[in-house]
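Trainee: how would this look folded up:
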Amino acid sequence: MREFKMFQADAFTDTVFAGNPAAVLILKDWLPEAGMQAIAAENNLAETAFVIPDAEGYAIRWFTPAQEVAFCGHATLASAHILATEYGATDPIRLSTRKVGTLIVTPEGNGRYGMDLPALSPTPLQTPEIFATLFPGGWVAACRNFENIFVELPSAEDVLTYMPDLAAIETLGPQGLCITAAGGHTHDGKQVDFVSRYFAPAAGIDEDPVTGSTHSTLIPYWSTKLGARPFSAFQASPRGGYLEGCLAGDRVKLTGRAATFMRATICLPD
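Mentor: Model prediction:
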C-alpha cells in the first residue's frame, strides 16, 4: 500500500464552505494517468490538481471526475495556497502546464494571492440551433475560446436566475458553457462590474462554483465592451466566488484568496 498526502482547499474565498473546492497532491513524480484520473473520480470535486517539481519551479495537471483538462484557475490557486502554507513557498510560484504556458501565483499575505494567467481573447462563434432552447429569452452576444463557449445575457438577473438544461448543454460537446452579464452583485449585496456562471456537464461538472480559467476570457471580453480597467467580478453559483482582475497586455491578472479545509492521507494499492 502506498500513502500520499492530499489537501483540499476552497479557492476564491477567505473562508471554508465557500468558493470552489479543489483537491491538491504535491508529488515527486507523476502518477500513472489512470491513477490520477481514478483519484479525481474518487474525490468527485470539480478538479483535483497534481503538482511536481520541475526546472522552472513546478508543473501542474488538473483532472475532473471524468477527464484531464487543459486549464483550471481555481485548482491552480488552491495548489499555490498549499505550496505556500504547507511547503513554505514564498517567491512567485511558477507552474508550467501542458497547453496554456506558465502560470504564476504570488503569495501576498493574509491568504491573498496574485495570479498571472494567459489572456485567452474570445473569437466569434456561429451560434448553434440549440441556443433557441438554451436561451428562450434571447442573448446579446456569443463567442468562444479553445475550450469554452461564452454567452452574454441581457441582464445580471438573467444570469442569476438562469435554469440550465444540462442535457441540452451537453449536446454542445466537450466545451463548457459560461454565461455572463454586466453589473450585478455578490450574494451579500456587494456591487460588481460583471457576473458569470459556468456549466460543463460533459466534463462531469454540472455547475462549477468559481472558475478562474473562464476569467482569462471574461476579462478581455469585458475590457473590450466596458474599457480596459480593473474589474470586480462575481461567479453567481450557489456557493459564489468573488474575483478582482485586469487585462495586462497578453496576460490577465487576477486576485483571489484561499482557505485550507482538509489535510488527509490517501492509500493506493501497490
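Trainee: C-alpha from now on. contacts and neighbour counts both.
Mentor: OK.
Trainee: is it true that Cys143 touches Cys178?
Mentor: No. The pair Cys143 / Cys178 is not scored as a contact, 10.0 Å apart, by C-alpha atoms under 8 Å.
Trainee: between the two, who's got more neighbours?
Mentor: Between Cys143 and Cys178, Cys178 has the larger neighbour count (other C-alpha atoms under 10 Å), namely 25 against 19.
Trainee: before we compare anything, build this one as well:
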Amino acid sequence: MKLPLYQVDAFASNPFEGNPAAVVPLNTWLEDDLLQKIAEENNLSETAFFVQHEESFQLRWFTPMEEVDLCGHATLAAAHVLFRHLGYAKAQVCFLTRSGSLYVRRTPQGYAMDFPATEIDVIEAPEVLLKGLGNCKPREVRAGFDYVVVLENEAAVKALVPDFSAWHSLDKRGVVVTAKGDKVDFVSRCFFPKLRVNEDPVTGSAHCELAPFWASFLDKTKLIGKQLSARTGTVVCNVKEDKVILSGQAIDYLKGEISV
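Mentor: Prediction:
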C-alpha cells in the first residue's frame, strides 16, 4: 500500500524552525497498530492522520510511543496540507478529535486555531518532579494535563538541564517550564520523556495551559509566547473565555510517499 506523506514545520516562518510534524491523509482508517508503527517509523514528535467525514475531517495524533488527546502543531500542519496541497477551498476547516471539534482558519498571517483553554491549579510538587529539575528551584508548580513549573525568569528557563529519567514515572503527560519573557510576554520549554519526546520544539497544546495563566497574571488577553527549544518557535495566543486562539505559520519541508 502506498500513502502520501507530508512533513511540515509548524509555528515556523522559515525551514528548520518550529516543530516538524508528519501528515498522512487517508481515505479510510487503518488499523491502530499500523498507525502507531508509521508514527514510530517517522520518529517525529507527532504524526497526524485524517479522514474526511461529511463536511469535516476526523483527525488523530500519534507520538512514536502512543496516541495523544491533543496536539497543536500537528493540527496546524494538517490544516496546512488541506489548504495548500489538497485544494480545500473553504476559509475554515473543522477537525473532529478526541478533544472535541477543533477549527482552523486561514489568515493573512498564516493559520489560527480555536482550541479549548485549560486552567492550571497550584499544587504541591511531587518529589519525582522536583528531582528532574535538579538544582532549579521553581517559583510555583501548577497542573493541568501537564505539570507547569513557573520559574523566576527567562534565563532560568534557558539554563534548565532536566534529568529526563526522573520524569518517566510522572502521572501527567509531561513537564512545561515557563517564565515571564524578556522581549515577549512569556517563554517556555516542554518535555515529554514518557512519550519518547524529551524536548518538544514548539508545543501548541501546552499554550492552552500557558496562555490563560499568563493572561491572568499579566492582565491581558492577547499574548506572544516563545518556546526556547533549539529550533525555537513563536505562538500568538488570544484568550477568549474558555477558548485560546493559537496563531502561527507553516512551512513545507517534504512531500513523499510511504510503503506500508
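Trainee: so what number do they get for TM-score?
Mentor: Between these two chains, after superposing, the TM-score reads 0.96 (TM-score structural alignment, normalised by the length of the second structure); 258 aligned residues with a C-alpha RMSD of 1.3 Å.
Trainee: joint contacts of Cys143 and Cys178 of the first structure?
Mentor: Here Cys143 of the first structure and Cys178 have Ile149, Phe150, Val151 as joint contacts, going by C-alpha atoms under 8 Å, 6 or more residues apart in numbering.
Trainee: which of these has the most neighbours?
Mentor: Phe150 (27 neighbours).
Trainee: residue contacts, Trp62 of the first structure?
Mentor: Trp62 of the first structure neighbours (C-alpha under 8 Å, 6+ apart): Glu47, Thr48, Ala49, Phe50, Glu68, Val69, Ala70, Phe71, Cys72, Ala75.
Trainee: just the ones of these in helices?
Mentor: Ala75 (DSSP state H).
Trainee: for the contacts of Trp62 of the first structure, which ones persist in the second structure?
Mentor: Retained in the second structure (both residues aligned by TM-score structural alignment, their matches' C-alpha atoms under 8 Å) from the contacts of Trp62 of the first structure: Glu47, Thr48, Ala49, Phe50, Glu68, Val69, Ala70, Phe71, Cys72, Ala75.
Trainee: any idea how far the fourth one lies from His81 of the first structure?
Mentor: Applying C-alpha to C-alpha, to the nearest Å, one obtains 13 Å for the distance of Phe50 of the first structure from His81 of the first structure.
Trainee: between these two, who's got more neighbours?
Mentor: Shown here are Phe50 of the first structure and His81; by other C-alpha under 10 Å, His81 has more neighbours (29 against 24).
Trainee: residues contacting the more buried one?
Mentor: Ala9, Pro107, Gly111, Tyr113, Ala258, Ala259.
Trainee: ok, now how distant is the aligned residue in the second structure for Gly183 of the first structure from Glu140 of the second structure?
Mentor: Alignment note: Gly183 of the first structure maps to Gly181 in the second structure; criterion TM-score structural alignment. Gly181 of the second structure sits 17 Å away from Glu140 of the second structure, going by C-alpha to C-alpha.
Trainee: where's Asp146 of the second structure relative to Ala10 of the second structure, distance?
Mentor: 21 Å.
Trainee: ignore the last one, Ala166 of the second structure
Mentor: Taking C-alpha to C-alpha, one finds Ala166 of the second structure at 29 Å from Ala10 of the second structure.
Trainee: comparing those two, which shows the higher neighbour count?
Mentor: Ala10 (33 against 17).
Trainee: out of the contacts of His81 of the first structure, give me the two with the largest separation.
Mentor: Farthest pair in the contacts of His81 of the first structure (C-alpha to C-alpha) is Ala9 and Pro107. Separation: 15.1 Å.
Trainee: of those two, who's got more company?
Mentor: Counted by other C-alpha under 10 Å, Ala9 of the first structure and Pro107 do not tie: Ala9 has more neighbours, with 28 against 22.
Trainee: from the chain's centre, how far out does the helix or strand containing the more buried one sit?
Mentor: For Ala9 of the first structure, the host element (DSSP states H and E) is strand 2-11. Centroid separation for strand 2-11 of the first structure versus its chain: 18 Å, with C-alpha atoms, centre = their mean, to the nearest Å.
Trainee: name the residues of that strand that are buried.
Mentor: Applying a neighbour-count criterion of 16 or more other C-alpha atoms under 10 Å, one finds Met6, Phe7, Gln8, Ala9, Asp10, Ala11 buried in strand 2-11 of the first structure.
Trainee: ok, stretch 49-66 of the second structure next?
Mentor: For stretch 49-66 of the second structure, by 16+ other C-alpha under 10 Å, it's 49-51, 57-66.
Trainee: Leu25 of the first structure touches Pro53, doesn't it?
Mentor: No. Leu25 of the first structure is beyond contact range of Pro53, at 11.9 Å (criterion: C-alpha under 8 Å).
Trainee: show me what contacts Asn43 of the first structure?
Mentor: Per C-alpha under 8 Å, 6+ apart, neighbours of Asn43 of the first structure: Ala23, Pro65.
Trainee: picking that back up, next up, the contacts around the match of Gly183 of the first structure.
Mentor: If you count contacts by C-alpha under 8 Å, 6+ apart, then Gly181 of the second structure has Asn153, Glu154, Val187 around it.
Trainee: just those residues: which are in helices?
Mentor: Counting by DSSP H, the contacts of Gly181 of the second structure place Glu154 in helices.
Trainee: most surrounded residue in the contacts of Gly181 of the second structure?
Mentor: Busiest of the contacts of Gly181 of the second structure [other C-alpha under 10 Å] is Val187, holding 24 neighbours.
Trainee: residue closest to the middle of the first structure?
Mentor: Thr211 (2.8 Å; C-alpha atoms, centre = their mean).
Trainee: need the counterpart of it in the second structure.
Mentor: In the second structure, Thr211 of the first structure lands on Thr203 (TM-score structural alignment).
Trainee: got it, and Leu153 of the first structure?
Mentor: Under TM-score structural alignment, Leu153 of the first structure pairs with Leu151 in the second structure.
Trainee: go ahead and confirm its match touches Val176.
Mentor: No. The criterion here is C-alpha under 8 Å, and Leu151 of the second structure misses it with Val176 at 10.6 Å.
Trainee: distance of Phe261 of the first structure from Ala40 of the first structure?
Mentor: Counting by C-alpha to C-alpha, the gap from Phe261 of the first structure to Ala40 of the first structure is 17 Å.
Trainee: of the two, who's got more company?
Mentor: Ala40 (25 against 15).
Trainee: assign a three-state SS to that one, would you?
Mentor: helix (DSSP: H, G, I helix; E, B strand; the rest coil).
Trainee: which residue in the second structure lines up with it?
Mentor: So, by TM-score structural alignment, Ala40 of the first structure is matched to Ala39.
Trainee: that match reaches Thr47, doesn't it?
Mentor: Yes. Counting by C-alpha under 8 Å, Thr47 is a contact partner of Ala39 of the second structure at 5.4 Å.
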